[in-house]
Every structure is written in C-alpha cells, then in structure tokens.
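Undergrad: Show me the folded form of this:
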Amino acid sequence: MNLQKQRRKRGVILTPQGWQKLQTAKAEAEDCENDGIRYSLEALSFRIGLDSDTLCKVFNRQIGVDRSTLNRCFAAFKLLLDPQDYYRPQPEGETITGLSENIRKIRWDWGEAPESGVFYGRTEELSKLKHWIIEEHSRLVALLGMGGMGKSCIAVKLAREIQDRFELIIWRSISGCSAVNDFIAGLLKFFANDEETNLPETLDGKISRLIQYLREHRCLLVFDNMETILKGCDASYRKNGFCNCLGHYCEGYEGYGELLKRLGETLHQSCVVVTSREKPQEIGLLEGENLAVRYLQVKGLPAAEAQKILMGNGCFSDSPTDYQQVIEFYGGNPLALKLVSRTIQNLFAGNLSEFFKQKPGVFGHIRELLDGHFDRLSHPEKEIINCLSSNCQAASFTELRSQISPNISLSNLMESLESLTDRCLIDKDTPKFIEKGATVFYLQPVVREYAMSR
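TA: Below is the predicted model of the structure:
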C-alpha cells in the first residue's frame, strides 16, 4: 500500500511560474511559426516527441512526470528548465512547507487556456457575459461563433476579470479530451486536492458528485472547443435527405451531452462557460432570456477595433476606404485579419491598396478555416449557401423558398436555415425598409466568395 502511494506521488509538477513560462513560449511559437493558430494536441506531440497522455499530465499539473519529460517540453520551445519551474509533491503524511505549501493553496487550474495577448474591443460582449454570470447567476453560458472570431480569448479575458468572484477556476480544452467518465474524474480529483479515491462508478454518479461540489463552492469551469466532439454531416443521421446532426456528439462522446444537460438543469451556485463553433443541442433546448442557460453569438470586430489589428501588423493606406473594404470582406474576423495582414506585409510591403487591386479572394489558412466548416454541412445547407452566394444579396425566407431546389421540403428548408444560423455561417437581419417582423438572410463577403469558388 505504501509503495502504491509513493508511485502516485513520484515525479515533478510545473509550478505556476514554470507553466506560465512554457505557455508563453508555446503562444509565441504559434504566433511566429503557425500563423497564430493554436497547436493541436497531435501537433504538440509531434513537436515535443512525447505521447498525448504525457503532455496532458504536464499541462494539467495534477500528476507528476519525470524531470526529463519537462526538459523535453522546454527544449522544444528553446527554453531551459530552472529549479523554480517545477516542484516535487510531498509524500502523504509529511508536513508541507515553503513553495509546496503555497502551491497547494492555489485553487485555479488554467489547463491549456490560450494567452490573450493584445486584446481588441469586446467591451459589450464582456459586459453582457459578466451580467449573466455575476448578476443573474447563469449556470451554463455558451460562446458561439465561426473559427477565428476569438471565442477562447474572450473566455480567458472574462475568467481573469471575474476570478475574484470564485473559489475555484478550471479551464479544460475539449480538443483531444478523453471519454466523459475520465474527464469528470479529473475534475473531481482537482476539487478534492487529488485525494478523491472512491469515485462513483457510473456516469450519473460522477455527474452528481461534481454537482455536489458546484453547490458547495462557487466555481467557474470553462470547456473550450466543444465543437471538436460534435458530429459533422453523417449518413446515419439523414432523414428524407436532411442530415439532422447539428449538436449531436461523435461516437463515444455522447456522455458530454448528459453532462451539459445536468449542469444546465440542476440548481448550483457555479457557472460553466462553453466555447464552440456550433451549438450543442443541450444549449438550444435549455437556453432562454429569463433562464439560467444563455448563449452569445460572437461576431466580427467593429471597424475601429479591426483596423487596429491591420495597423498593428504593419498594414497602411492613405484611404480609410481601403481599411473598410478589407474589414468588411473578412467580416471583422480577428484571425482572418491577422493572417491576411501578414500576407499584405510580406508581399505588398503593407500596402492595402496594392493588395486589394489583386482581388485575392480566399486563400491559405483562411480557406482551410472555411473548409472545416463547409465539410460538416448537409446537402440542403450547401444548397442554401449556394443560392445566397449566387444572388449576392440578402433574401427573405419566402424568396429562398421560391429559388431553392423543389427537392428540398419546407421542413428541411426551415431546419437547414436554423442549422446554418446556429453554425454561424449565415447572418440574419430585420431591415427597417421591409415589413415588420420579416427577416432576411445573407452571407459575409468572404463566405460568399468561398462558396462561389468551390
């Protein structure tokens, strides 16, 4: 028994200083070497030369690893591992003093939370989120939007600004995550200072134990990149030609839906924030204006804030119209603007006018970003996008119904439109110049250009 305890405590764990040092170097490498796109767990595994399970232990800082493992992680980002970057957990029963005692008092775990870096705008979004969480005590909040809109950065900024309102903060990236039973077990061990030994065997029991902690303590949990475990269009979900897969989970991950459902339905004093490119079905079923489950659709930055990204990356123009054209074309998407500004800097010496003369359209990582969205769509959804892109203007539901293929039924059209708005691929508006209550649907220019070039 003593030998087993010693094995569980063997190894070293990153200190907050060491973790921050490694995360900063990783963020800089992503910025300089990967066009600002975060490394996946697989990419990190290839770069460092360690398996994904070991990397999860390193970044989660709950289980000790060999010091040589930390050396490899630091060396992969051209860092030296200093003694103050790690500590050795004390065996059970011994008095913990100095650094280890301070670490045990820290009740946050930022996991793989990204560096927020230079943060532009989002004042209105942050204010609304704070109101929901602090004033209205929302239990489940989702940030939804296209890739690159900055959902994770907003979540980091939000968590850091309201962290003093909570006893515990936990950030978990769902990308590359294990089955839900192991996922919840990891959360429970953190709550119990890694001393939770008698965990319930069933998923229902584990969720109940988690909710018990969320009732006893004021906690903030962030589940990032939820879309990575959601299904794309799948033949098994097709019914009468329509792929009803939106918000459904990949095989083996269905338990996450039950977890979100229970977290949203059950009374507790904590808050769970979810980021996703698509809306999990539990959010759609539970959210409401006067309910404890809310969602915020994250859209592009306003022109003034988006222009700061272009200027901050060396782009210039004597004409305000040039800035406006680039921002409108890419829908104010922060990542798209960052990527395109590098191309403008590298090929056109930062000159926006010269860049726009070439009519470059959609290219590089921006095309890959949209590929990831479009590959998950059903046939009716693609038909709607093609219809809107060929018209080059907004269309009402009645207009779409008259122009779309007769093979798509009324119910399929309605379901597909809702699906596309939930996927944040089409926008909608109620212009003042048309009859009251009517809504028109339209594409951002970059999405239209992409659809026309496919």
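Undergrad: Going by C-alpha atoms from here, please, whenever you check contacts or count neighbours.
TA: OK.
Undergrad: Strands along the stretch 351-454 of the chain, start to end?
TA: Using DSSP state E, counting those that start in this stretch, the strands of the stretch 351-454 of the chain run over 395-396, 427-429, 440-442.
Undergrad: Next, the buried residues of the last one.
TA: When neighbours are counted by 16 or more other C-alpha atoms under 10 Å, the buried residues of strand 440-442 are found to be 440-442.
Undergrad: I'd like these laid out as CSV, including distance to Lys299.
TA: Supplementary listing: the buried residues of strand 440-442 in CSV, determined by distance: C-alpha to C-alpha, whole Å:
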residue, distance to Lys299
Val440, 17
Phe441, 15
Tyr442, 14
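Undergrad: Return the closest of those with respect to Ser341.
TA: For those, the minimum distance to Ser341 (C-alpha to C-alpha) is 25.6 Å, reached by Tyr442.
Undergrad: okay but the closest one is in contact with Phe397, surely?
TA: No. Here Tyr442 lies out of contact with Phe397, judged by C-alpha atoms under 8 Å, at a distance of 11.0 Å.
Undergrad: the strands in the stretch 51-200 of the chain, which residues?
TA: Taking DSSP E, counting those that start in this stretch as the criterion, the stretch 51-200 of the chain contains strands spanning 86-87, 108-109, 140-144, 168-173.
Undergrad: run this one through as well so I can compare:
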Amino acid sequence: MSTIWAASEEGIQLVKTAIKSKGLSQTDFCKKLQTEAGISKSTYDRLCRGENIRLENLEVICDLLKLDVEKVKKILVSSSLESIPDIPVFYGRDKELAELKSQITNNQRVVIISGIPGVGKTSISVKIVNHFMEEQGKFKHFFWRDVKNSRDLKDLIYSILEPFVTEKELNEVHSSNDGGIFQLTKFLMKEPCLIILNSWNDLFKERELAGCYKEGFEDYGELLKRIAKINHNSCIVITTSEEPRELTELQNNSQIYSMKLEGLDLNNYQNLFNSIPNNSEIITGEVIDFCKGNPLAMRIFVNKCQSLLGDGKKININQLKTFFYDDWVELQYKRLSDIEQNIVDFFTLKNGVSKRACLFQEDNFNLLKTTYTDGDLDRGIYSLIKRDLIHIIEGDEIYYELNYYILNYVVVVLWTEEIKKIGTVPNTRIFDLQIPIEDVSILGDNQSPKTIDGIRREIENIIKDDKLTVSKKWDKIKQLQI
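TA: Below is the predicted model:
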C-alpha cells in the first residue's frame, strides 16, 4: 500500500504546544530542525497547514519533541493498487472518460462498466483511477481489486479495511452475517474511497443465464445494493462482461450509473494498429472492419499474423476467419447456458439477424418449443443481451443482432472444424439432430479432402441464402461432406 501522510488538526496543536513547552519559538524550532535533522522550514510549514509530508520527516519532528507519532499523523491519501495493470497504450475514449469522470464527481455511488471481453473496460477503469489520484480532493483512499482472485466477500473487505481499523473491527468482519458489508459501509461513510472491482463476471456461474452468482458469492450482489442505497461520498466501480442482475433492480436508483462500452471508432482504432511494430502491410480495411473496434481482437490478430506469416505479410479475409479465434471467444461461448447456445445457433442460421416479430413463428423454432417455452426463450435472449452478445436494433420494427465474433466462432470453429474432424455436422443443440458418421462420405466427389476454409465458405453461403428457411438451411448443412 502506498500512503501519503499529514498531521491531523489535533496533531498540529500537539506539535505547537510541545514547541512552546520547550521555550522555543516557531522560528527557533525550524532552525533546530534544519541543524539537527536537515529538515527545511518549508517541510514544517506544510505540516502546520495539514499538507502531505514524508512519514520519516514526521517521525523525526515527533522524536525531537518527544511526541507519539501515532497521535500526530493521519493518512492524507492512500492507495492499494499493487495488482493494477500497466496500460502503456491507450487511444480514444475521450467521450466515455469525460462521462465517467462526471458521474463519479457528481457522487454516483456505484458505476458499472460493461462490454464484451477485450473492448477496453479494464483500461478505461485504470485511467479513471489515475485521474482521481492526480486530481486530489475527491477521494482519500484508492483500491484496486481483481475479484477473480477473491475467495469470498469477507476476505475482500478485510483486505481493504485492515490498515485502517482496529483488530476488534476486523474480527467483526469475519464474524458478521452479511459478509462484512456493514463494516465496509461504515468506513466508506467516514473515509471517501474509490474502489475498483475488476472482472466482476468471474463471480458468476458458467452454463447458467447471465448474472447468476456462484455458490458462496451471493453477498457480492447484496454489496452493490447496499452501497447504492446508503448515503456516503465513496464510489465503487465494477467492470464486467455480464451485467449483474442487481442493475435491473436498481435501475431507478439515481446513485447507480451503467455504461456499456462499445468498440473504438475508426480513427482511434487505426492509431492503435499503428502503435504495433511491423504491421503496416497487415492492416487492411477488411481487417479493421472484421475486428469491430475491439482492441484485444486486434492484438490477437496481429500477433497471429506475425507468428504464422512473418512480419509485413498481408492476409486475406478468408484466412483471417479461419485462424482468428482464440480462447477469449471460446470461453464466452462455453459460459452460455444450453438455451443460450441454442439461440446462438439459431441466429447463426439466420446470418445473425432476426425480427422479434417473427422470432417465435419460424417453423424450425417451433421444434425448440418442445423443450423451451416462449418465456424460456425470452429469458435466454434477455440473458444474451445482458452479456452484450445480442444487440437490439430499433426502427419501424425491432430486430435482434447476434454478436459478430460469436457468429463467426460458431461457423468457423464449432461447425467447420467439427465437420472436418468427424466427417459430419457437429451435434449442435439445434433440434438435437446428428447424422451418423457411417452415412456420410468421408471424401468429396473428386476423392480429395476439402479444406477447412472450403467447408466454412460452403456453410457461409448456405447461411446467407435468404431464399431458404432456417430449417432448410440446417438440412443443407447436414448434407455437407468433407
């Protein structure tokens, strides 16, 4: 922990009284400080004004005056930022940064920054911390915690309070029935804090609808509600790829603010590309469009290009789609519940877009209703919206659009590579159908294996054929051979 110290008001009076009791004037004491300890008059003046002073200098002054430094000092500003990441390159986000600074300055108690992985949530939260540390006055203490490293809420709160409260109060955290929330809120009411809780989505279960807490981590949801409702001058900022369910409950609370972070605009994205060495020949308009303004997507793409093709080599968009995907997309897909994966597969067959009005009228979707009700499907779609994997397009009619990365992941990785591997369409969840391997020719008509890229293009052409219903598209995909 990094701490900036000062003398408290009571401490300043103790110092002045001790100087007077020794029969010294302020001027005489300053000369003594300079002669015996090498401490300047300006340092003593800062102490008397309650401004920051190095702890070792404060200890020397107290030693000379035979004072207990613990009764004189106070924490002016402290920061516990040991795990905060370094962000050497940062472009754009001026509008978003200005809005977040304004909301926090105007005493928002909870700020939620959401968006798909890699879009820049952590980076912008680091900039927020740096801004308020430089503009001292709003907050006294700064904390950065990555919640994926937290065992439970009590441990998190204990680590925040430990330097500032008594042992008795710390014991109350561990013995409390609310995860230590009462002890934390009491501290926040007294000491203005900015707390960043990064990767909030790691508190949620996999294979469940969005925002469902893991067993033993439910107290985190209660923390958000209590922090939003209690009167104080602190702020908790969370970053997450899944909006917490508490946001819906608190959406009418003026003390909670939510920002969904979108991709970078074209100019700043181009600047980010240009900051990577030896990439000038790699960058094309197709590449920028494909990465959709996502900084992580860009870094993965450029690194793979340089590793597989060497520096300065161009790549076409079909190659890009074939080897672009990395763990960050796969992990997103694997976190989804069964119903969400079903819906993703359906939207993939619709080339990523469907009207809401006809969503539940498709002949193929009726087959899903043997397992799911309309309410189940609505909840699944809502969950995908909370994960930022389905977007709502409003106009004369409401459309849903599937996230571009997930759509291409299903085509390129799940379907294409599985067909290549086992000789048949994979057992995706749509309609729970699968063609037995023995019924599928392992070689094409010319007896030469098709490439993965060729399979992918066949699937894409079927998906993009607007003349086919979704069920007919699925039938044609099932008939693909390698």
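Undergrad: Once they're superposed, what TM-score comes out?
TA: Overlay of the two chains. TM-score (TM-score structural alignment, normalised by the length of structure 1): 0.68; 343 aligned residues with a C-alpha RMSD of 3.1 Å.
Undergrad: Give me the aligned partner of Tyr295 of structure 1 over in structure 2.
TA: Per TM-score structural alignment, the equivalent position to Tyr295 of structure 1 in structure 2 is Ser258.
Undergrad: re the thing from before, so which of the strands of the stretch 351-454 of structure 1 comes closest to Trp171 of structure 1?
TA: Trp171 of structure 1 lies closest to strand 427-429 among the strands of the stretch 351-454 of structure 1, at 30.1 Å (C-alpha to C-alpha).
Undergrad: Glu135 of structure 1: neighbour count?
TA: 9 (other C-alpha atoms under 10 Å).
Undergrad: buried residues in stretch 215-235 of structure 1?
TA: Applying 16+ other C-alpha under 10 Å to stretch 215-235 of structure 1 flags 217-233 as buried.
Undergrad: for stretch 187-197 of structure 1, same thing?
TA: Across stretch 187-197 of structure 1, burial judged by 16+ other C-alpha under 10 Å covers 187-188, 190-191.
Undergrad: What distance do you get for Ser354 of structure 2 to Glu167 of structure 2?
TA: Using C-alpha to C-alpha, to the nearest Å, Ser354 of structure 2 is found at 59 Å from Glu167 of structure 2.
Undergrad: I meant Ile181 of structure 2, not that one.
TA: Taken as C-alpha to C-alpha, the span from Ile181 of structure 2 to Glu167 of structure 2 is 17 Å.
Undergrad: Ok, Phe182 of structure 2 next?
TA: From Phe182 of structure 2 to Glu167 of structure 2 the distance is 16 Å (C-alpha to C-alpha).
Undergrad: what does Glu82 of structure 2 give?
TA: Taken as C-alpha to C-alpha, the span from Glu82 of structure 2 to Glu167 of structure 2 is 23 Å.
Undergrad: With Pro192 of structure 2 instead?
TA: Applying C-alpha to C-alpha to Pro192 of structure 2 and Glu167 of structure 2 gives a distance of 21 Å.
Undergrad: Cys235 of structure 2 too?
TA: Cys235 of structure 2 is 25 Å from Glu167 of structure 2, by C-alpha to C-alpha.
Undergrad: Then Asn107 of structure 2?
TA: To Glu167 of structure 2, Asn107 of structure 2 is 30 Å away according to C-alpha to C-alpha.
Undergrad: Redo the strands of the stretch 51-200 of structure 1 as a markdown table? Include distance to Glu254 of structure 1.
TA: A markdown table is the format used below for these (distance: least, C-alpha to C-alpha, whole Å):
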| stretch | distance to Glu254 of structure 1 |
| --- | --- |
| strand 86-87 | 37 |
| strand 108-109 | 25 |
| strand 140-144 | 18 |
| strand 168-173 | 17 |
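Undergrad: Measure how buried the residue mapped onto Ser280 of structure 2 from structure 1 is and give me the count.
TA: Under the alignment (TM-score structural alignment), Ser280 of structure 2 pairs with Phe316 in structure 1. Applying other C-alpha under 10 Å, we find 21 other residues in the vicinity of Phe316 of structure 1.
Undergrad: Tell me if I'm right that Phe316 of structure 1 and Glu354 touch.
TA: No. With contact defined as C-alpha under 8 Å, Phe316 of structure 1 does not count as touching Glu354 (10.4 Å).
Undergrad: all strands for the stretch 201-350 of structure 2, in order.
TA: 235-240, 256-260.
Undergrad: Comparing the first one with structure 1, how large is the average distance?
TA: Spelled out, that is strand 235-240 of structure 2. Following superposition, strand 235-240 of structure 2 is found to deviate from structure 1 by 0.6 Å on average (mean C-alpha distance after the TM-score superposition for structure 1).
Undergrad: which residues touch that strand?
TA: 104, 107-115, 121-122, 125, 192-201, 227 (C-alpha atoms under 8 Å, 6 or more residues apart in numbering).
Undergrad: Much appreciated, bye for now.
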